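Chemist: could you work out the structure for the sequence below:
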Amino acid sequence: MVIEIVRIGQRLVRDDRVTTHVALVSRAFGAQRIFMTEVNPEIKDTLEKINKTWGGDFVVEFIDKWKTIVKKKKEENFKIVHLSMYGENINDVQENLRKEENLLVVVGAEKVPREIYELADYNVGVGSQPHSEISALAILLDRIQKGVQFEKEFPNAKRKIIPTKNGKNVLVKETRD
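Modeler: Predicted structure coming up:
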């Protein structure tokens, strides 16, 4: 399954950290790419540093218009999943989502345009109470992949966490530059 994310909008200053966390969750929970509009370019630098240290080839791509990428991905046979508190309950749609080959998950910041509800193949809610888009994305990605995203190794990692009951254990691979 190919999973990509598009982040629509950003509340200036306030959302730099939130958008960074949306990208970090996307990467850690198995997405291959995130498209972002209206963001601080330092977010891309942060994710590139994470890839270099912790491995992987997650891609951050800046776009001008969310609608262009959504329509392009629809043409490429991606199903569009819009995360919304007002969507169908994830418990009711997760089985269908697991059957899809390509997903583009839309994560809004501020109020999203009405049009996204109509362009989406799935409008999905993870709960009916106010919550963060970061938690909603993590829950969605985990539910549709059943946790297997955590079993994969990130290629070219210089550091790897070794699970331990107490304390911290990080394997640091020697590199010769």
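Chemist: can we go C-alpha only for contacts and neighbour counts from here?
Modeler: Fine.
Chemist: Leu156 and Ala23: what is the separation?
Modeler: For residue 156 the amino acid is Asn, not Leu. Noted for Asn156: a distance of 19 Å to Ala23, by CA to CA, to the nearest Å.
Chemist: same thing with Val70?
Modeler: 18 Å.
Chemist: between these two, who's got more neighbours?
Modeler: Neighbour count, other CA atoms under 10 Å: between Val70 and Ala23, Ala23 has more, with 29 against 21.
Chemist: wasn't that one part of a helix?
Modeler: Yes. Counting by DSSP: H, G, I helix; E, B strand; the rest coil, Ala23 is part of a helix.
Chemist: identify the residues contacting Asn166.
Modeler: Not one residue lies near Asn166 by CA atoms under 8 Å, 6 or more residues apart in numbering.
Chemist: looks to me like it is in a helix.
Modeler: No. Counting by three-state DSSP, one finds Asn166 to be coil, located in no helix.
Chemist: wait, Asn156 sits on Lys173?
Modeler: No. Applying CA atoms under 8 Å, one finds Asn156 not in contact with Lys173, separated by 9.7 Å.
Chemist: could you also give me the structure for this second sequence? I'd like to compare it with the first:
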Amino acid sequence: MRVVVLRLGHRPERDKRITTHIGLVSRAFGAEEMLLVGRDPAVKASLDDVADRWGGDFRVVESVRWKDEVRDFREAGGRVVHLTMYGSRLGDVLDEVRRSPQVMVVVGAEKVPAQLYGLADWNVAVGNQPHSEVAALAIFLDRLWNGAELEEGFESRFPGQIRVVPTARGKLVLQHGDGSSGGGGP
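Modeler: I've put the predicted structure just below:
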């Protein structure tokens, strides 16, 4: 399944950190790209740097027009999930979403245009209470993949220059290419 995340309503002066985290979660939890409505070179550069150093083919595309992206995605056979606390329960729609070959996950920031609720194939709530859009995206993607994105190991999906070796205590970081490793206590 191909997954793309559309970040809607990004405000560069307010949302840099949250949008960067949306991108980090998107990449780590199996999305191929993040489409960013608006332009923020700092967010793009940060996420490009992570993909370059840590590995993977994750892309960030800036300055997209959300209606065009949603329309084009649907015309190409994809389905659109809008994450909102007002939507259907995640568990009620998940099996149907999993049958889609391509999924666009829309994550809002500021007030989401009412039109999106009608254009989305599913308006999905991780919980019907106020919560973080970063948490909602992580939970949605984890449930979508049944946790497999975490179980198969990042090194097989992201053969990058940097790799963390899981340890019970301390830190073990391998730097590929220069033969160095870093470590230390917590």
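Chemist: how about the helices of the second structure, start to end?
Modeler: 12-28, 41-54, 66-75, 90-98, 114-119, 133-144, 148-151, 154-157 (DSSP state H).
Chemist: out of those helices, the one nearest Met104 of the second structure is which?
Modeler: Set against Met104 of the second structure and scored by CA to CA, the helices of the second structure come closest in helix 66-75, at 7.6 Å.
Chemist: after superposition, how close is that closest one to the first structure?
Modeler: Taken over the aligned residues, the distance from helix 66-75 of the second structure to the first structure averages 0.4 Å (mean CA distance after the TM-score superposition for the first structure).
Chemist: contacts only, for Lys158 of the first structure.
Modeler: Contacts of Lys158 of the first structure (CA under 8 Å, 6+ apart): Lys52, Thr53, Trp54, Gly55, Val172, Lys173, Glu174, Thr175.
Chemist: are any of these buried, and if so which?
Modeler: Among the contacts of Lys158 of the first structure, those classed as buried by 16 or more other CA atoms under 10 Å are Lys52, Thr53, Trp54, Gly55.
Chemist: which non-adjacent residue is nearest Asp121 of the second structure?
Modeler: Nearest non-adjacent residue to Asp121 of the second structure, counting by CA to CA, 6 or more residues apart in numbering: Val80, 5.1 Å away.
Chemist: correct me, but the one you found touches Pro101?
Modeler: No. No contact is recorded between Val80 of the second structure and Pro101 when judged using CA under 8 Å, the distance being 11.3 Å.
Chemist: I figured Glu88 of the first structure was touching Gly127, is that so?
Modeler: No. Taking contacts as CA under 8 Å, Glu88 of the first structure lies outside contact range of Gly127: 9.3 Å.
Chemist: tell me how far Asp142 of the first structure lies from His21 of the first structure.
Modeler: Distance of Asp142 of the first structure to His21 of the first structure, computed by CA to CA: 16 Å.
Chemist: for Gln145 of the first structure, same thing?
Modeler: Distance of Gln145 of the first structure to His21 of the first structure, given as CA to CA: 19 Å.
Chemist: and the residue nearest the centre of the second structure?
Modeler: Using CA atoms, centre = their mean, the residue of the second structure that lies closest to the mean C-alpha position is Ser26, 1.7 Å off.
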